[in-house]
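> Sequence first, predicted coordinates after that:
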Amino acid sequence: MKLKSAFAGLALATAFAATPVMAADYVIDTEGAHASINFKIDHLGVSYVVGRFNEFTGTFSYDEKNPAASKVEVTIKMASIDSNHAERDRHVRSNDFLDVRRYAEARFVSTAYEDLGDGKANLKGNLTLMGQTRPIVIPVQKVGEGQDPWGGYRAGFTGTTALNLPDFGANFNLGPAAETVYLDLVVEGIRK
């Protein structure tokens, strides 16, 4: 009888040890303005136009003990583009450029999280922009995680990447240097 109990206890302990650790789910904190999607693009080969997207939503899952299980989904409202120049923003929203009436949203859905150690990783996924879906890689860096002063738990990451606009069907010609847009991402999530 004792032997059966010992085997049952061992089997139960083994089952718990073999159960994969579940990643924690987070909502990206856009309400508290603790996340941003910023961009810069070449202007005439002499400087950059910089700006941001003011409206986006997203979620991510992350577990430090099992980073490969991480997942990210983000949706950007393209009409929220803001380069701090109203007339330019109206033009960029038009069908000359982003055509936000036709392509109201851009969407990123991750497919893999390659942990490089020391808080660094390559976040791989599919970006849909202007009706075209292409795989991209975003090098990311974990900033930190922990309790916040309001009883919640937060985790934060940064990331940078470059997109070749013609890959997404952009046919406007601003010169070869302006075919690449550089994205700078700051993401802070609140655990659900």
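Yep, it's here.

> use CA for all of it now, contacts and neighbours both
Will do.

> Return the residues in contact with residue 26.
Taking Cα atoms under 8 Å, 6 or more residues apart in numbering as the definition of contact, the neighbours of residue 26 are 59-62, 154, 189-192.

> got CSV for those residues, with neighbour count, secondary structure and distance to residue 145 too?
Shown next, in CSV, are the contacts of residue 26 (neighbours: other Cα atoms under 10 Å; DSSP: H, G, I helix; E, B strand; the rest coil; distance: Cα to Cα, whole Å):
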residue, neighbour count, secondary structure, distance to residue 145
59, 19, strand, 15
60, 23, strand, 13
61, 18, strand, 13
62, 20, strand, 10
154, 19, strand, 5
189, 23, strand, 9
190, 21, strand, 10
191, 20, strand, 10
192, 11, coil, 14
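
> helix, strand or coil for residue 9?
On the three-state scheme (DSSP: H, G, I helix; E, B strand; the rest coil), residue 9 is labelled helix.

> do residue 16 as well
With three-state DSSP as the criterion, residue 16 was assigned helix.

> mind checking how far it is from residue 42?
Here residue 16 is placed at a distance of 54 Å from residue 42 (Cα to Cα, to the nearest Å).

> Excluding covalently adjacent residues, which one is nearest to residue 72?
Closest residue in space to residue 72, ignoring its immediate chain neighbours: residue 60 at 4.2 Å, by Cα to Cα, 6 or more residues apart in numbering.

> didn't that neighbour look like it was pressed against residue 71?
Yes - here residue 60 reaches residue 71: they are 5.4 Å apart, a contact under Cα atoms under 8 Å.

> try it against this one:
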Amino acid sequence: MARSVDIIRHRFLHAVVSITLAFVTHTSVADARRYDLDPEHLTIGFLVRHLGYADILGFFRKASGSYTFDEATRTLSDVRVVVDTDSVFTGHDKRDKHLRGRDFLDASRAPRMTFTASSATWTGDKTFKLNGELELLGQRRPLQLTGTLNKSGPYPIGDGPSKPYVMGVSLRGTVKRSEWGMNYGVANGWVGDDVHVIIEFEARQAR
């Protein structure tokens, strides 16, 4: 009799656990939303030292990206940002042409660079580390970005009663360009090896 009671209790507990796990999994999937980077509120910039005197500030004017985020559990996945290397801009035509060439981005042969990541490690209420990979010049290498979730909520600007849900994020990181074979100006100090990455964006929740 006692054995029968134990078996029934075990089966009951197993059923409760299974139902709970199914509910949690379903809820997590249901709360994971896809976000698309808003191209009108996206800045991908960089700073690199020039001749040891000052940093040159540049941008990539064409990029796109998306990710999946569960705000309740703060679970991030499916991060993908694609940058057109030909869109590099520093405000100096001759320099920009050089940056597009084979000494640097080699845009005609490598028209895009891509950052991907599958998760984030939260270091505070609003701060996190994003460990991913950067594909550049046909090579994939690890790249860690530090991030801040600045704000999330219904967007205050726009017409109509239905406001899009928007997240605003700041990301920072450093790329050592010589690791990708981009060695021009490294040995003589004309161009810094460390490229400091600056990313600011607003992303809209897909409907």
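Received, thanks. Nothing here was measured: the structure is a model prediction, and the numbers come from that model.

> Adding distance to residue 23 of the first structure, write the contacts of residue 26 of the first structure out as JSON lines.
What follows is the contacts of residue 26 of the first structure, written out as JSON lines (distance: Cα to Cα, whole Å):
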{"residue": "59", "distance to residue 23 of the first structure": "12"}
{"residue": "60", "distance to residue 23 of the first structure": "9"}
{"residue": "61", "distance to residue 23 of the first structure": "6"}
{"residue": "62", "distance to residue 23 of the first structure": "5"}
{"residue": "154", "distance to residue 23 of the first structure": "13"}
{"residue": "189", "distance to residue 23 of the first structure": "13"}
{"residue": "190", "distance to residue 23 of the first structure": "13"}
{"residue": "191", "distance to residue 23 of the first structure": "11"}
{"residue": "192", "distance to residue 23 of the first structure": "11"}
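
> Just the closest of the residues you listed to residue 5 of the first structure, please.
Using Cα to Cα, residue 62 is the member of the contacts of residue 26 of the first structure that lies nearest residue 5 of the first structure, at 36.7 Å.

> Provide the aligned range in the first structure for stretch 164-171 of the second structure.
Here stretch 164-171 of the second structure aligns to the first structure at residues 152-159, judged by TM-score structural alignment.

> what's the offset of that stretch from the middle of its chain?
Its chain's C-alpha centre and that of stretch 152-159 of the first structure lie 12 Å apart, by Cα atoms, centre = their mean, to the nearest Å.

> neighbour count winner among residue 16 and residue 42 of the first structure?
Comparing residue 16 of the first structure with residue 42 by neighbour count (other Cα atoms under 10 Å), the higher total belongs to residue 42, at 19 against 11.

> could you say which helix or strand contains the more buried one?
With elements taken from DSSP states H and E, the one containing residue 42 of the first structure is strand 36-43.

> next helix or strand past that strand?
Past strand 36-43 of the first structure, heading to the C-terminal end, the next element that is a helix or strand (DSSP H and E) is strand 47-53.

> how far out from the middle of the chain is that next one?
Going by Cα atoms, centre = their mean, the spacing between the C-alpha centre of strand 47-53 of the first structure and its chain's C-alpha centre is 18 Å.

> Next: stretch 103-115 of the second structure.
The offset between the C-alpha centroid of stretch 103-115 of the second structure and the centroid of the whole chain comes to 18 Å, using Cα atoms, centre = their mean.

> Likewise for stretch 16-26 of the second structure?
For stretch 16-26 of the second structure, the distance between its averaged C-alpha position and the chain's averaged C-alpha position is 31 Å (Cα atoms, centre = their mean).

> In it, which of the residues would be classed as buried?
Buried residues in stretch 16-26 of the second structure, counting neighbours by 16 or more other Cα atoms under 10 Å, are absent.

> one step back: list residues touching both of residue 60 and residue 71 of the first structure?
Counting by Cα under 8 Å, 6+ apart, residue 60 of the first structure and residue 71 have no shared contacts at all.
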